[in-house]
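Student: Structure for this input, please:
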Amino acid sequence: MTTLLHRVLHAGPDFPFAVLRRHGGDTVDLYTGDIVDVDALADIPLGTPGSSVQPEVLTLVPYRQVRERGFAAMDDGAPLRCLVVTERETVSLDELLERLPQDAVPLVGGGFDVSDDDYADIVRRVIEEEIGRGEGANFVIRREFTATTEVPAERAVLAWLHALLLGETGAYWTFAVHTPGISMAGATPERHVAVNRDPDSGDRTVTMNPISGTFRHPRSGATGEDFRAFLGDVKETEELFMVVDEEMKMMSRVCASGGRILGPYVKQMSRLTHTEYLLAGTSDLDVREVLRLTMFAPTVTGSPMQNACSVIARHERNARGYYSGVLALFTPLGDGEYELDAPILIRTAYIDDAGLVRVPAGATLVRHSDPTSEVAETAAKAAGVLTALGVMAPAELGPTVDLAAEPGVEAALRARNERLAPFWLQPQHPAPVGSLSGRTALIVDAEDEFTAMLAHQLRHFGMTVVVEHWSNVHDPRVDVDLLVAGPGPGDPLDLTEPRVRRLHELVSARLAAGAPLLAVCLSHQVLAIQLGLPIERLDSPRQGLQLDLDLFGEQSLIGFYNTFTARAGTDAAPTSGVELATDPQSGDVFAMRGRGFASVQGHLESVLSRDGLRTLGSLAAHALAGVAAPAPAAASVSSRS
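Tutor: I've put the predicted structure just below:
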């Protein structure tokens, strides 16, 4: 037995340690060191460039840290805790399994803090009050299994680790961490973000790993037929696409090259199988800044991210602690640079010094969500950890095949990409040609980070682009060629909301000045109001929906995330000289253009917009060209086929 393994196995409450098995390897890393609590991610004690001291650091990042991005979170005081490594050893998995405690950890009491019926009611309220009122596309609401134990935390997490190593498959990290007051053991399937240096090019590659869509293995055992049916489920497919969109927003913020989508792939575990993508790009940012700009995964929060945090604060009963935060391992490269590996803290059990045990689990709620099914999903996600805790008996499931290798599965996965934007599936290179090259744009961020993807696509055309928060844009006559009024959550008629009121002011003044304007989603609705069109709430929100449209003579497959819509009809005609692209049945206005402006309800920057790049270029060019062009003689209408 190694020295450090012996000390970990006989640890007292004041001896900090971490035991990590990564990527299903046959070895396990053990760490101990000094505990340092800091206030902000930038304070994580990494060595400075040129310093001879470059410690490895394992950081426990609580959910409340999302306030660094200005987002809402209940404050439970969970510390941003760093284990500054002073000693590390590697042992074989077999030796660790032989040495870890194998006796059960007795629990007292036990049950979910939110009942099945109450959780189903929360699901209904979120769909009606949040998604149904335009607050976002999807939200993750958690509940927790809680119990107590008299077993010391440092021993409990090692016993749970033993059970997880034997009972769970497919985990990205399987781990136990103990520090005074905070201990945890888990088997997380999902890497949130990683930064690695390419040994050939020297580039620092950022990778994210959105996982969504949950296939619960039947008791009889999972088959290829079952899984192919799951892959064809609209709700599960849209759920994955929406989180890919949200993480691509983050990739566009941290990577100069945007991000490329790889996949989809299959993540098969003992009781569940998920679908996933990998996103990759390059960045020169400090690894701590990469982590800050990507707090936190939409798979455990929702989208748009800022509003998702507000929805969580409204509907969850208490603070999250470390659930949906990350474990972040910063590994020095020896030249002042660091690599980062940061899995999401899900499928994890927590225990404090008083013996309170918590196992949080959440479900992604979308417009298609069935309350009963979402209740079952939270139970299924907690099941692997609850089995390791001895709360549930090991599932007696029939034999399960390698689902990814089953006939037809690869083709079904590949077919998903036929609906996605080629721009995000390929390496992205600037194409500074045409009328947009050399022009300038200011994008008004209305609290939806789709603006980062918009900026990346406009830069692709050769434009110089700046993104500014709506509260910082006061003068619509700002000295740029094109003002892009961006998307955001909420009701475009609610002028009591300062953000919406500012959009109305900017759009109105820009129109009056005759200065080029492009309006997207919420701002498209604001523009429609300014032009005299009514706004109505859709009977069924179009969150993560694709529509095949005729936009001014060009057929375009576009992704939508809207709850409200502008409508054209006989009772409400827009200002003369405005072209509309509408639905001939409902009158929904999908796009508008006139002298010096253009707008679109959909998200041309979304991965769901297969033809979005072309349409974005066309609308932006129209807005810029319209300054000098004569006004059309009359309005014309094109509509979706």
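Student: use CA for all of it now, contacts and neighbours both
Tutor: Fine.
Student: What residues of stretch 128-137 count as buried?
Tutor: 130-137 (16 or more other Cα atoms under 10 Å).
Student: Between all of these, which two are at the greatest distance?
Tutor: Farthest pair in those (Cα to Cα) is Arg133 and Ala137. Separation: 10.3 Å.
Student: Export the buried residues of stretch 128-137 to CSV and append columns for secondary structure and distance to Pro394.
Tutor: As requested, the buried residues of stretch 128-137 are exported to CSV (DSSP: H, G, I helix; E, B strand; the rest coil; distance: Cα to Cα, whole Å):
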residue, secondary structure, distance to Pro394
Glu130, helix, 37
Ile131, helix, 37
Gly132, helix, 39
Arg133, helix, 42
Gly134, coil, 42
Glu135, coil, 40
Gly136, coil, 38
Ala137, coil, 36
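Student: Turn those residues into a markdown table, columns for distance to Ala72.
Tutor: A markdown table is the format used below for the buried residues of stretch 128-137 (distance: Cα to Cα, whole Å):
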| residue | distance to Ala72 |
| --- | --- |
| Glu130 | 16 |
| Ile131 | 18 |
| Gly132 | 21 |
| Arg133 | 19 |
| Gly134 | 18 |
| Glu135 | 14 |
| Gly136 | 15 |
| Ala137 | 18 |
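Student: next up, for comparison:
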Amino acid sequence: MTGPDPSSLIHDLLSGTAPFALIARDGTTVEVLTGDVVDVELLRDIPLTDATGTAREVLALVPFRQVRERGFVCHDDGAPLRCLVVDERVSLDRAETVASLPSSPIPLADAGFDIADEEYADIVRRVIADEIGRGEGANFVIRRDFVAGVDVDPRVAALTWFRALLEHEKGAYWTFAVVTEGHIAVGASPEAHVSAKAGIVTMNPISGTFRHPAGGATAETLAEFLRSTKETEELFMVVDEELKMMSAVCSDGGRITGPHLKVMSRLTHTEYMLRGRSDLDPRDILRETMFAPTVTGSPMQNACTVIARHETTPRGYYSGVAALFTPNGATEGPTHDLDAPILIRTAYLVDGRLRVPVGATLVRHSDPDGEVGETHGKAAGVLGAIGAIPRDVPAAPADADPDAPVSERRPLAEDPAIAELLASRNDRLAPFWMNPQDPDGSGPFAGRTALVVDAEDRFTTMLAHQLRHLGLETRIVHWSEVTDADLDAADLVVSGPGPGDPRDDSPRMAAMRHVVGRRRAAGAPLLAVCLSHQILADSLGIDLRPLAQPHQGLQKTVDVFGEPASIGFYNTFTARVAPGDTQRGMTVGRGSVTTEIVTDVAADTETGDVYALRGPGYASVQGHLESILSRDGMRTLERLIAHVL
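Tutor: Now for the predicted structure:
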């Protein structure tokens, strides 16, 4: 419904003490939510119904510390899972609302980053060397905070910044202000983390950051960014990571569309859309997708550990979500729709201190000084929008009418050369994830069972989805919970990928060695992937070595037993044989009988790096056949399973 006069309502919000939220997400209106605040401990405690069981609307601010619900580590600052239980919602005209909001600039005192540029660059170097360089993951996001003092009434500051963001930040998914006792959050998030409506789940991975040069972006400068290998692979890696989440919550695994440009005031990002079907409670969907790899890293569990090692202070709400649960009137299935943007590009005000957290995605190609610049660009995107620093004026395209207003100039995404560069990215990707998916139980291995052992990389959810497409009845078991009975009962065991050094003596590595060893000893069908491939190779007497340059998010075309295959690699260690070595023989004794076992080796002809192995009842692959980077992933997976079965 249409609400009251905006100027009257804004006056009441400024002079009152009750909590409220303002949300702009459709381009024409501002939603005003008022009600009571309830802090809860767990996502399942979010109060979606009242005492009578009647569904109600709730806006929840979900802090980063909620990753503890998934068993992940973090610096726990006790930031509350804060719920605004909505008593009243009104819809205001956006233009009229903007005109009613305060506009006087808010002065900042003692402004600057909490971590100096040189110190942050050193952190980047350590993460690349000590984490990515030692196999702990493919990419990690490490934050720093822009901080300043603010000597203005908090409500005035919140509504002033909200107006500035509405006027000067474009391309935001949500522009919002959430005002509760002792805490204010005002932001323009470019990224929808997850939404669920009418059984359709959507995720929106955004990555790759183009900082607009002075005067604004042009087709030429944007094209240079789109040709960057580092920026392209960064986006592919986060799409892979979010597909892991989609495969965990959606029956059809998730389909990707894009890429698109997300153009904002000072930055342009690249993005994909992922969609799938799910009948889960939206709180469960939110739990299984905590949190976006674009603001944490991958694999997710290890990313949290790395963040805890290299960030010395808690994150608060940064990289969490603002989750709006809205009753949908359904009598069956989920009773609420979910809309949850990531809490980035957000300013927080607590006890007179402004905090704008920003982070850079660190990958094997990262340049420390470039990542320092990225944090400056992201902070400037917020600070420029709220008027704390000068705002840029966009540059006009070369063929634009110089007298035309900025609003009438052709968007860069419509430039033919830009559109072609974007579309060309999909030539590298696996058709499997670009097409509609819904496993129907048929397939070449229908009637067989598969057990996937998770070694703390949820690529296993994507693997399981592919296995179901091949007809296998598949379940996933965590390495710490798998039993010998589980291993012995399955027709096929897939020993999964995971982070870390395969030569370690950790409990996880010992458990994965046991999985591989038990299946081999029984002569039972085994497929080993990435980390488990290295463990299998080690059991065959093949050397394991660290790569000189990690292959995190690297696409290569390799020979897999006589057939070329384009595969995505996420490895820091490799099994290695002498160049030209294509077979390994072993004599195995069982009682008084000895057997000669011959293992076929698919390896690089120059380096000897082993890409795949196969022998009696077993096979392995170093690459991730489930990755979007594996154009020939399904074909290769089917070949290897056919061999072991």
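Student: Would you give the TM-score for this superposition?
Tutor: Scored by TM-score structural alignment, normalised by the length of the first structure, the superposition of the two chains gives a TM-score of 0.93; 614 aligned residues with a Cα RMSD of 1.7 Å.
Student: Tell me the counterpart of Ile344 of the first structure in the second structure.
Tutor: Mapped onto the second structure by TM-score structural alignment, Ile344 of the first structure lines up with Ile342.
Student: quick one, strands of the stretch 201-350 of the second structure?
Tutor: Secondary structure of the stretch 201-350 of the second structure (DSSP state E, counting those that start in this stretch): strands at 206-211, 255-263, 267-277, 297-298, 321-327, 336-341, 346-350.
Student: With mean neighbour count and distance to Val493 of the second structure added, can I get those strands in CSV?
Tutor: As requested, the strands of the stretch 201-350 of the second structure are exported to CSV (neighbours: other Cα atoms under 10 Å; distance: least, Cα to Cα, whole Å):
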stretch, mean neighbour count, distance to Val493 of the second structure
strand 206-211, 24, 34
strand 255-263, 19, 26
strand 267-277, 21, 27
strand 297-298, 26, 24
strand 321-327, 23, 36
strand 336-341, 24, 36
strand 346-350, 22, 45
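Student: would you turn these into JSON lines with distance to Glu414 of the second structure?
Tutor: Below are those laid out as JSON lines (distance: least, Cα to Cα, whole Å):
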{"stretch": "strand 206-211", "distance to Glu414 of the second structure": "17"}
{"stretch": "strand 255-263", "distance to Glu414 of the second structure": "10"}
{"stretch": "strand 267-277", "distance to Glu414 of the second structure": "14"}
{"stretch": "strand 297-298", "distance to Glu414 of the second structure": "31"}
{"stretch": "strand 321-327", "distance to Glu414 of the second structure": "31"}
{"stretch": "strand 336-341", "distance to Glu414 of the second structure": "26"}
{"stretch": "strand 346-350", "distance to Glu414 of the second structure": "29"}
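Student: of those, which approaches Ala185 of the second structure most closely?
Tutor: strand 346-350 (4.6 Å).
Student: who touches the closest one?
Tutor: For strand 346-350 of the second structure, the surrounding residues in contact (Cα atoms under 8 Å, 6 or more residues apart in numbering) are 154, 182-189, 318, 354-357, 382.
Student: List only those of those flagged as buried.
Tutor: 154, 184-189, 318, 354-357, 382.
Student: Would you mind checking which of the residues you listed is nearest to Leu43 of the second structure?
Tutor: Tyr318 (17.1 Å).
Student: and that closest one, what does it touch?
Tutor: 63-64, 343-344, 346, 357.
Student: go on, His274 of the first structure?
Tutor: Per Cα under 8 Å, 6+ apart, neighbours of His274 of the first structure: 211-215, 266-268.
Student: quick one: contacts for the aligned residue in the first structure for Thr305 of the second structure?
Tutor: Aligned by TM-score structural alignment, Thr305 of the second structure pairs with Ser310 of the first structure. By Cα under 8 Å, 6+ apart, the contact set of Ser310 of the first structure is 71-73.
Student: go again using 6 Å as the cut-off
Tutor: By Cα atoms under 6 Å, 6 or more residues apart in numbering, the contact set of Ser310 of the first structure is Ala72.
Student: One more: Glu246 of the first structure?
Tutor: Listed by Cα under 6 Å, 6+ apart, the contact set of Glu246 of the first structure is empty.
Student: what's the matching residue for it over in the second structure?
Tutor: Under the alignment (TM-score structural alignment), Glu246 of the first structure pairs with Glu241 in the second structure.
Student: And Asp479 of the first structure, by the same measure?
Tutor: Per TM-score structural alignment, Asp479 of the first structure is aligned with Ala489.
Student: Over to Pro534 of the first structure?
Tutor: Aligned partner of Pro534 of the first structure by TM-score structural alignment: Asp543.
Student: how far away is that match from Ile641 of the second structure?
Tutor: Using Cα to Cα, to the nearest Å, Asp543 of the second structure is found at 25 Å from Ile641 of the second structure.
Student: Gly608 of the second structure too?
Tutor: Taking Cα to Cα, one finds Gly608 of the second structure at 24 Å from Ile641 of the second structure.
Student: Average offset of the strand ranked longest in the first structure relative to the second structure?
Tutor: The strand that spans the most residues within the first structure, counting by DSSP state E, is strand 535-551. On superposition with the second structure, the mean distance recorded for strand 535-551 of the first structure (mean Cα distance after the TM-score superposition for the first structure) is 0.5 Å.
Student: which of the residues in that strand are buried?
Tutor: 535-536, 538, 541-547, 549-551.
Student: swap in stretch 432-445 of the first structure?
Tutor: By neighbour count with 16+ other Cα under 10 Å, stretch 432-445 of the first structure contains the buried residues 435-437, 439-445.
Student: do the same with stretch 99-106 of the first structure
Tutor: So stretch 99-106 of the first structure, judged by 16+ other Cα under 10 Å, has buried residues 100-101, 105.
Student: Which ones among these map onto strands?
Tutor: Judged by DSSP E, strands contain none of the buried residues of stretch 99-106 of the first structure.
Student: Format the residues you listed as a markdown table; extra columns: distance to Ala328 of the first structure.
Tutor: Output for the buried residues of stretch 99-106 of the first structure, formatted as a markdown table (distance: Cα to Cα, whole Å):
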| residue | distance to Ala328 of the first structure |
| --- | --- |
| Leu100 | 24 |
| Pro101 | 26 |
| Val105 | 28 |
